[in-house]
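Any chance you can model this:
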Amino acid sequence: MAKRPLYLARASYRRHRLIDAARLLPVLGAVLFILPVLWAPRPGEVRSLATDGLYVFAAWGLLILGARLLVRALSAPGGEGD
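Below is the predicted model of the structure:
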């Protein structure tokens, strides 16, 4: 019976963590998009729809950038031997 290694190879471990990050990206996006709804304005303060809209588009852009970086890292050659 062959002994199995206790730890994964560094490249394989890194690839698994990148896949985990890609799976968590939609959850992060949902949390980021819900945040403006949870921000309660102070009493007497008017809520600015423009500020909330800018926040949503900035969060959307960051999610797109994060997805692009993850795809680039996952599609890079090497680390294929799981």
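
hey, let's count contacts and neighbours off CA atoms from now on
Noted.

Point me to the helix or strand that includes residue 7.
Counting by DSSP states H and E, there is no helix or strand that carries residue 7.

What separation is there between it and residue 54?
44 Å (CA to CA, to the nearest Å).

Compare those two (neighbour count), which wins?
Using other CA atoms under 10 Å as the criterion, residue 7 and residue 54 rank with residue 54 on top: 11 against 8.

sec struct for the more buried one, please.
Classification of residue 54 by DSSP: H, G, I helix; E, B strand; the rest coil places it in helix.

compare with the first, here's sequence two:
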Amino acid sequence: MNEPAKNGIFLERASYRRRRLQDAARLVPVLGAILWTIPLLWPEQGDAGADSARAVTYTFGVWVFLIIITAIISHYLRSDEALGGPTGTD
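You can find the predicted model right below:
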């Protein structure tokens, strides 16, 4: 019988973390698109002015949230580069 290899695939913690952060950075626009379509699903109620004000407030809230998430991811990616981490070339 063949025994499984004892030396499995090993990824360094820093490169694994960097790749996951890069994946998260790639998913932020997709998350933004999904979150921005949510007001389209809200049922219309009586006062159209209140509904549109709520949708605009929600839209700008999502926008600020995406900026903050992107800044955090960018900070961690830049700090990893400054520490001499992997360059991300494949």
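
overall similarity of the pair, as a TM-score.
TM-score of the superposed chains, computed with TM-score structural alignment, normalised by the length of the first structure, equals 0.82; 77 aligned residues with a CA RMSD of 1.9 Å.

Could you check which residue of the second structure pairs with residue 53 of the first structure?
Here residue 53 of the first structure is matched to residue 56 in the second structure, going by TM-score structural alignment.

What residues does that match make contact with?
Contact analysis of residue 56 of the second structure by CA atoms under 8 Å, 6 or more residues apart in numbering lists nothing.

Equivalent analysis for the one 10 residues further on, please.
With contacts taken as CA under 8 Å, 6+ apart, residue 66 of the second structure has the following neighbours: 28, 32.

aligned partner of it in the first structure?
So, by TM-score structural alignment, residue 66 of the second structure is matched to residue 63.

Tell me the spacing between its match and residue 78 of the first structure.
In this view, residue 63 of the first structure and residue 78 of the first structure are 25 Å apart by CA to CA.

go on, residue 39 of the first structure?
44 Å.

got it, and residue 42 of the first structure?
Between residue 42 of the first structure and residue 78 of the first structure the distance is 52 Å, computed by CA to CA.

cool, residue 69 of the first structure as well?
16 Å.
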